[in-house]
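Peer 1: task: produce atomic coordinates for the following.
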Amino acid sequence: MSSLPAPASGPAASDSSRPRVLVLFGGRSSEHAISCATAGAVLRAIDRERYDVLPIGITPRGRWVRVADDPDRWAIVDGRLPEVEDVPEQVLLPQEVGTRELQVIEPGSPAVDLGAVDVVLPLLHGPFGEDGTLQGMLELADVRYVGAGVLASAVGMDKHFMKVVLAGAGLPVGPFVTLRGDDYETDRDGVRAQIAALGLPLFVKPARAGSSIGITRVVDPADLPAAVAEAQRHDPKVVVEAGIVGREIECAVLGGRGGARPRASLPGEIVVTDAAHGFYDFEAKYLDEAAVQLSCPADLPDDVTARVRDVAVRTFEAVDGEGLGRVDVFVTPGGEVVVNEINTMPGFTPFSMYPRMWQESGLSYPDLLDELLQLALERPTGLR
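Peer 2: Modelled structure (predicted):
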């Protein structure tokens, strides 16, 4: 299994001009600020001689607006989280198949043509962006986009169905219990019995959230109700997972060219070094970099590295992934590789694990962006 992608081919635009890339970010989820930070890094790195770039933000209310093409505007600085601001205008996608023209409308003014786009780079994390909803909208508009399609995005976002699909494909996943709505209140004894069988510690997670938002590590059963309540602040469906003893290893996957199998990077490892963080939580990821050690490539025996990469590719294929995905696994003391999750739109700043793993595998951040855009431009729209 090769680590390095094939060289990028020439631009796949409909004419001789540079392909026009709509960089889309922000969104309605609790990961709005992380999406903005990712976009800032992409705007800084994308090759402007190769691509024409149009940044569009989605406000927390869901309005699409034109935004500043300024990487510094979207960075997380001194704990300040960036946000797409609401303005009266609204950007509209093409309204019929066969056209790629964007429009801007404002109250009391005629629509303004923004021109055509060749591909959308959707840098949205969490619900209403990474979960298949946006991908469905782009499919309806017949617009190419980077990354997973509708089904893979939805499965990758929902930790419950993700585990069901991966287990059905014969991949190893840890024990878990899913709680829907008021399950915990209406059948507390039954739910507690199921959860007790998982042992301790437990990880209580919103089923459809990312960036470790809403996750609680539970070491005392008395803390379970509060953990469930915290997760349900972000999603009415909750997944309770058994804690797995093992090293937290990640592997980056890129879609294959011309029908070839996906490609896996060298794995990386996350080690939380500050006891103030019980696990790799939101603060450790984005606000307290000194509390985390990110090792890439991970110090693993060659045979374990090969198994991690194989499991990562099989996980990507099991959900019908496209473009990119980051597969997170545990490597147990006995060398078993257990899948934790797949993230179909992983963090994408130069310091995020996904691009770092490809950097260590021989593909720079700008070249990785180019590869992803070329994969999307090659991909036909519609059913495939």
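Peer 1: only C-alpha atoms for contact and neighbour calcs from this point on.
Peer 2: Fine.
Peer 1: ok, which stretches of the stretch 151-300 of the chain are strands?
Peer 2: 176-180, 202-206, 216-218, 237-242, 247-254, 263-264, 268-272, 292-295 (DSSP state E, counting those that start in this stretch).
Peer 1: how many neighbouring residues does residue 358 have?
Peer 2: Using other C-alpha atoms under 10 Å, residue 358 has 28 other residues around it.
Peer 1: look up how far residue 310 lies from it.
Peer 2: 16 Å (C-alpha to C-alpha, to the nearest Å).
Peer 1: kindly report the same for residue 296.
Peer 2: 18 Å.
Peer 1: equivalent analysis for residue 131, please.
Peer 2: Distance from residue 131 to residue 310, by C-alpha to C-alpha: 25 Å.
Peer 1: got it, and residue 39?
Peer 2: Taken as C-alpha to C-alpha, the span from residue 39 to residue 310 is 30 Å.
Peer 1: ok, these two, which is more surrounded?
Peer 2: residue 39 (31 against 16).
Peer 1: one more to line up against the first:
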Amino acid sequence: MKTKIGLLYGGKSAEHKVSMQTALAVIKALDHSKFEVHPIYITKEGQWVKGPLLTGPVETVKELEFSQGEALSPTALAPTLFQASEQKGPFDVIFPLLHGPNGEDGTVQGLLELLNLPYVGNGVLSSSAGMDKVIMKNIFAQAGLPQVHYVSFIRGNWETSPEQAYAHVETELGYPCFVKPANLGSSVGISKCSNRAELAAAFEEAFQFDRKIIVEEGVVAREIELGVLGNDYPECSVAGEIVPKVEFYDYKAKYEDGNTALIIPAEITEEEYKTLREMSIKAFQALDCSGLVRADFFVTKEGKIYINEVNTMPGFTPFSMFPLLWKHTGVEYPQLIERLVELGIDRHTQKQKIKHTF
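Peer 2: Below is the predicted model:
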């Protein structure tokens, strides 16, 4: 019997394009003799469209962009959207290949929980907390994980007193600093600031993508990342290093112009790796994660290690850091996908043991 898998991708998010590339890569890597692959496309406008059964790999993103048709909500579609067919019944597992808001932030995970469907990756709490950089950093602080200094702002407060906000950044953090939307990934809307004029422009840019932003102290450090895989007993990959050829690792460097070198394994000491591994697992458990995360760190030349963030649905093409880290650890891309499917089904099975009456 093939495992019936529903691939959920696209999304009403600035990271729609990234999600499409992820879906294309996963479909190419899946063993179609083991999996029955059903695409579910979420358009940029937020419509959910179930595509035809895929009997083999597809070559272009365009083949995964199905016509929108009538706008329907996922709950209205639930009886047909989330099952292979009337004869074959519901999917064995849903694989949400979604990045950013309306997909990686716990919203879709909540829907799947309500429908009692198995799914790959992090649950509602870890997804939402991991998406919001401010909440995530507050949890990490409570867990005792070292971080660079940061402050956050709500759009309304900034609009009321912009100069006060800029002065607060200068007092608490100084320059250089980084301004980021709180609820977005893929380096969208991020700016590095060296003076007041750049800071004001960065606030304007970041607030286009979220009502909340975070400003972080700039540090001179190497960017080291680890992959974490598992549920209750997570394991870590080897460490990798990101070396941008530009000033910082922005969206273009990640996805468009190739101005980035990925060094795997990273040249670090055994003691540094031990610390990074322990911090990765501590962060994973602090957010109650499951399935996968990529844990990102700063390592200074003085040997100080700061956790930057975790990504609960990291870039997932074969050339993205997370799959490459596991490849160098001995887990090839198709095996990694199968392992994640197993972890999603196992977590769902464990949750069915919970009593709901007394």
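Peer 1: can you pull the TM-score for these?
Peer 2: Aligned and superposed, the two chains score 0.91 in TM-score terms (TM-score structural alignment, normalised by the length of structure 2); 345 aligned residues with a C-alpha RMSD of 2.2 Å.
Peer 1: give the contact list for residue 57 of structure 1.
Peer 2: 24-27, 64-67, 84 (C-alpha atoms under 8 Å, 6 or more residues apart in numbering).
Peer 1: look up how far residue 333 of structure 1 lies from the most centrally placed residue in structure 1.
Peer 2: Residue closest to the mean C-alpha point of structure 1, counted by C-alpha atoms, centre = their mean, is residue 345 at 2.4 Å. Applying C-alpha to C-alpha, the value for residue 345 of structure 1 to residue 333 of structure 1 is 29 Å.
Peer 1: kindly report the same for residue 365 of structure 1.
Peer 2: In terms of C-alpha to C-alpha, residue 365 of structure 1 sits 33 Å off from residue 333 of structure 1.
Peer 1: ok, these two, which is more surrounded?
Peer 2: A direct count of neighbours by other C-alpha under 10 Å for residue 365 of structure 1 and residue 333 places residue 365 higher, at 22 against 10.
Peer 1: name the nearest residue to the more buried one, sequence neighbours excluded.
Peer 2: residue 355 (6.0 Å; C-alpha to C-alpha, 6 or more residues apart in numbering).
Peer 1: count of neighbours near that neighbour?
Peer 2: Residue 355 of structure 1: 24 neighbours (other C-alpha under 10 Å).
Peer 1: same question for residue 146 of structure 2.
Peer 2: When neighbours are defined as other C-alpha under 10 Å, residue 146 of structure 2 has 15 of them.
Peer 1: helices of the stretch 1-150 of structure 1, start to end?
Peer 2: Per DSSP state H, counting those that start in this stretch, the stretch 1-150 of structure 1 has helices spanning 32-45, 133-141, 150-157. These are given in chain order.
Peer 1: export these as a markdown table, with columns for distance to residue 126 of structure 1.
Peer 2: Output for the helices of the stretch 1-150 of structure 1, formatted as a markdown table (distance: least, C-alpha to C-alpha, whole Å):
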| stretch | distance to residue 126 of structure 1 |
| --- | --- |
| helix 32-45 | 8 |
| helix 133-141 | 11 |
| helix 150-157 | 7 |
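Peer 1: relative to residue 329 of structure 1, which of those helices is closest?
Peer 2: With respect to residue 329 of structure 1, and counting by C-alpha to C-alpha, the nearest of those is helix 150-157 at 14.4 Å.
Peer 1: tell me roughly how far that closest one lies from structure 2 on average.
Peer 2: Helix 150-157 of structure 1, aligned to structure 2 and superposed, deviates on average by 0.3 Å (mean C-alpha distance after the TM-score superposition for structure 1).
Peer 1: mind listing residues that contact that helix?
Peer 2: With C-alpha under 8 Å, 6+ apart, helix 150-157 of structure 1 has contacts from 126-127, 130-133, 135-136, 161-162, 165, 207-209, 319-322, 341-344.
Peer 1: mind running it again at 10 Å?
Peer 2: 125-127, 129-139, 147-148, 161-166, 207-210, 316-322, 325, 341-345 (C-alpha atoms under 10 Å, 6 or more residues apart in numbering).
Peer 1: just the buried members of those residues?
Peer 2: 125-127, 129-136, 138-139, 147-148, 162-163, 165-166, 207-210, 316-322, 325, 341-345 (16 or more other C-alpha atoms under 10 Å).
Peer 1: which of the helices of the stretch 1-150 of structure 1 sits closest to residue 288 of structure 1?
Peer 2: Of all those, it is helix 32-45 that lies closest to residue 288 of structure 1, at 14.4 Å by C-alpha to C-alpha.
Peer 1: okay, that closest one sits on what stretch of structure 2?
Peer 2: Aligned using TM-score structural alignment, helix 32-45 of structure 1 spans residues 16-29 in structure 2.
Peer 1: tell me the buried residues in that stretch?
Peer 2: Neighbour-count burial for stretch 16-29 of structure 2 [16+ other C-alpha under 10 Å]: 16, 18-27, 29.
Peer 1: closest to residue 256 of structure 2 out of those residues?
Peer 2: Using C-alpha to C-alpha, the buried residues of stretch 16-29 of structure 2 come closest to residue 256 of structure 2 at residue 18, 10.9 Å.
Peer 1: for the closest one, what are its contacts?
Peer 2: Residue 18 of structure 2 neighbours (C-alpha under 10 Å, 6+ apart): 9-10, 97-100, 186, 255, 315-317.
Peer 1: restricted to strands, list these.
Peer 2: In strands, judged by DSSP state E, the following of those are found: 9-10, 97.
Peer 1: how near is the counterpart of residue 229 of structure 1 in structure 2 to residue 267 of structure 2?
Peer 2: The equivalent of residue 229 of structure 1 in structure 2 is residue 204 (alignment by TM-score structural alignment). Note on residue 204 of structure 2: its distance to residue 267 of structure 2, by C-alpha to C-alpha, is 38 Å.
Peer 1: how about residue 347 of structure 2, what's its match in structure 1?
Peer 2: With TM-score structural alignment as the criterion, residue 347 of structure 2 lines up with residue 379 in structure 1.
Peer 1: can you tell me how far that match is from residue 263 of structure 1?
Peer 2: Relative to residue 263 of structure 1, and taking C-alpha to C-alpha, residue 379 of structure 1 is found at 17 Å.
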